[in-house]
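> model this:
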Amino acid sequence: MARKDPEPGFDRELAALPADLRWREWMRRIEAVLFASSQPVAREDLARIVGQAVPLDLLIADLAADLSDRPYELVRSGPGWLLRTRPAYAPVIRAVADPGPQALNLGEFDLAVLAAIAFHQPITREGLKEIFGREVSRDLIGRLAERDLVTTGPRAPRRGAPYTFVTTEVFLAAFDLETLQDLPDAEQLADAGLARG
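A predicted model of the protein is given here:
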């Protein structure tokens, strides 16, 4: 997302400011970068806009606390952070605004394939066929890839070395997951009526 180096004259350290104002300005910088980004911003990118000795985790925690009464929140997604509207405001936004490309608009089978990739990654098209009992089209995989929900993974270690598929950071953000470990387990899915127990 970010440029490799800050612009010339960019004062990262803010040494001329008193400590409390410097901290507040670093928080504002992080908020501005997250607000402007449509994808999670990695830790190393955020570290480039604050002083070298800044404990970034404390700064992010203070920003999250500062935003606690706002209609949006600071959340961790994969290796980065993003600002996201609080779920309670989703109906309000849909009533007035068009959320546009944020809506996934995936069919039931598309979501099932995406879930299979998430739970069994890296997985080949053959592996998906075994799960669903039918071929999963290249077009469907292509649609998921166009939305940056899946990408190719390592080649399978067998004859022909077919491609595998894995989920992306966009997948994590779209489904409000910090890591793949946040996926529900089989028991949780069964309790929700989404799988056989």
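
> okay, CA-based contacts and neighbour counts for the rest of this
OK.

> for this structure, what spans make up the strands?
In the chain, the segments counted as strands under DSSP state E are 41-42, 72-77, 80-85, 150-152, 165-167.

> Most tightly packed of these?
Across those, averaging neighbours per residue (mean count of other C-alpha atoms under 10 Å) puts strand 165-167 on top, at a mean of 23.

> Just want the most central residue of this protein.
The centroid of the chain falls nearest to residue 173 when counting by C-alpha atoms, centre = their mean (2.6 Å).

> Could you double-check that that residue lies in contact with residue 38?
No. In terms of C-alpha atoms under 8 Å, residue 173 does not count as a neighbour of residue 38; the distance is 10.3 Å.

> contacting residues for residue 76?
By C-alpha atoms under 8 Å, 6 or more residues apart in numbering, the contact list for residue 76 reads 40, 82, 178.

> State the distance from the second one to residue 139.
I take that to be residue 82. Distance of residue 82 to residue 139, computed by C-alpha to C-alpha, to the nearest Å: 30 Å.

> that older thread, quick one: contacts for the residue nearest to the centre of the chain?
39, 40, 77, 78.

> That one and residue 75, how far apart?
9 Å.

> again, but for residue 125
Per C-alpha to C-alpha, residue 125 is found 33 Å from residue 75.

> run this one through as well so I can compare:
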Amino acid sequence: MAEAARRRGGSRSDDRRSGERRSADQLFDRELDHLPPEARWREWMHRVEATIFAASEPVGRETLARIVGKSCSIDLLIDDIREELRGRPYDLVAVAGGFRHLTRPAYADAIRSAFGTAAGGSERAEDLTRSDVLVLMCIAYFQPITRGELSSFFGKEISRDLIGHLRGAKLIASGPRSPTAGAPYTYVTTKEFLLEFGLDTLRDLPDFEALEDAGLLSKEKLLAGDIMPGFSNDGGEDAGVADNEWHAAP
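Presented below is the predicted three-dimensional model:
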């Protein structure tokens, strides 16, 4: 009985908070009809830039649409913001399905010197070995793919430890079960993979067939460790991140 009363009390509290949010939402002026067009557009730009700056994750168009007028084009706003940021050491970049402030690649060395890593404190990508990067690249292009298929591709067993390392870094996750015998798990890349390598979607990966046709990438080169542009391959075991990668602005 006491538990039921507690649940009812919690439900009323949740309803009250939800009502407060709806009330605040109704009071928020999205349209800004009282402002002249130029001032209205400028205020929308400021709202969008402030929201993206405050967020720890990429902010999608649906979220940004809540703070601007119904007739406002998010893409045009982003274009104008980016134009104003031209010449600054950071930009607004489309990544992982949203927008995020990222520092420009030219300042990777400065950020690395300041924080000890290129990403301002995150060592996830820099901890990847060459083998990690090769397997991650293969998963990115051929997902969903099983560990057995990866082993067949490389001609040697891909260890559970290697897969576990990539999973621990949150760069890959379990995909659907394979329809093959035993229904093994497949592996797919994650949103964190897109974030780590500055991609908006997997469609932003260089076209594999085009790279093959151009003679820049092949299965033989992949197995030999001649990995594609955008991934470091300096002859050492640690692959690290590419020098042209964007990094999250502090």
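
> Got a TM-score for the pair?
For this chain pair, the superposition-based TM-score is 0.84 by TM-score structural alignment, normalised by the length of structure 1; 193 aligned residues with a C-alpha RMSD of 2.7 Å.

> Could you find the counterpart of the residue nearest to the centre of structure 1 in structure 2?
The alignment partner of residue 173 of structure 1 in structure 2, by TM-score structural alignment, is residue 195.

> Could I get the full set of helices for structure 2?
2-27, 37-54, 61-64, 74-85, 108-115, 130-142, 147-154, 160-168, 191-196, 208-213, 219-224 (DSSP state H).

> To residue 178 of structure 2, which of those lies closest?
Checking those against residue 178 of structure 2 by C-alpha to C-alpha gives helix 147-154 as the closest, at 10.4 Å.

> helices and strands around the closest one, which ones?
Here helix 147-154 of structure 2 touches helix 130-142, strand 185-189, going by 3 or more C-alpha pairs under 8 Å, 6 or more residues apart in numbering; DSSP states H and E.

> Kindly reformat those as CSV containing distance to residue 213 of structure 2.
CSV is the format used below for those (distance: least, C-alpha to C-alpha, whole Å):
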stretch, distance to residue 213 of structure 2
helix 130-142, 16
strand 185-189, 25
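
> can you tell me which of those comes nearest to residue 10 of structure 2?
strand 185-189 (38.5 Å).

> What's the average distance for the closest one when superposed on structure 1?
Compared with structure 1 after fitting, strand 185-189 of structure 2 deviates on average by 1.2 Å (mean C-alpha distance after the TM-score superposition for structure 1).

> Go ahead and name everything in contact with that strand.
136, 139-140, 143-147, 171-178.

> Type out the ChimeraX command that picks the buried ones from those residues.
The following ChimeraX line selects those of these that are buried, judged by 16 or more other C-alpha atoms under 10 Å:
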select :136,139,140,144,145,146,147,171,172,173,175
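
> any idea which of the contacts of strand 185-189 of structure 2 is the one closest to residue 248 of structure 2?
Using C-alpha to C-alpha, these come closest to residue 248 of structure 2 at residue 171, 16.6 Å.

> and stretch 170-179 of structure 1, how far out from the chain's middle?
Centre-to-centre, stretch 170-179 of structure 1 and its host chain are 4 Å apart (C-alpha atoms, centre = their mean, to the nearest Å).

> got the buried residues for that stretch?
Residues of stretch 170-179 of structure 1 classed as buried: 170, 171, 172, 173, 176, 177, 178 (neighbour count, 16+ other C-alpha under 10 Å).

> how near is the fourth one to residue 126 of structure 1?
Shown here: residue 173 of structure 1 relative to residue 126 of structure 1, a distance of 27 Å by C-alpha to C-alpha.

> what number of residues lie near residue 14 of structure 1?
Neighbours of residue 14 of structure 1 under the rule other C-alpha atoms under 10 Å: 16.

> Which residue, neighbours along the chain excluded, lies closest to it?
Closest residue to residue 14 of structure 1 apart from its sequence neighbours, by C-alpha to C-alpha, 6 or more residues apart in numbering: residue 22 at 6.1 Å.

> what's the counterpart of that neighbour in structure 2?
That one, residue 22 of structure 1, aligns with residue 40 by TM-score structural alignment.

> wait, doesn't that match sit right on residue 46?
No. Residue 40 of structure 2 is beyond contact range of residue 46, at 10.0 Å (criterion: C-alpha under 8 Å).

> Looking at those two now, which is surrounded by more residues?
A side-by-side neighbour count of residue 40 of structure 2 and residue 46, using other C-alpha under 10 Å, places residue 40 first with 18 against 14.

> show me what contacts residue 209 of structure 2?
By C-alpha under 8 Å, 6+ apart, residue 209 of structure 2 has no neighbours at all.

> so how far is residue 140 of structure 2 from it?
14 Å.

> tally of neighbours for residue 47 of structure 2?
Residues near residue 47 of structure 2, counting by other C-alpha under 10 Å, number 15.

> surely it meets residue 66?
No. Look at residue 47 of structure 2 against residue 66 with C-alpha under 8 Å: they stay out of range, at 10.3 Å.

> what's the spacing between the residue sitting furthest away from the middle of structure 1 and residue 107 of structure 1?
Here structure 1 reaches farthest from its C-alpha mean at residue 16, the gap being 35.8 Å by C-alpha atoms, centre = their mean. Counting by C-alpha to C-alpha, the separation of residue 16 of structure 1 from residue 107 of structure 1 is 55 Å.

> In contact with residue 172 of structure 2, which residues?
136, 166, 187, 188, 189, 190, 193.

> Could you do residue 180 of structure 2 as well?
Residue 180 of structure 2 neighbours (C-alpha under 8 Å, 6+ apart): none.
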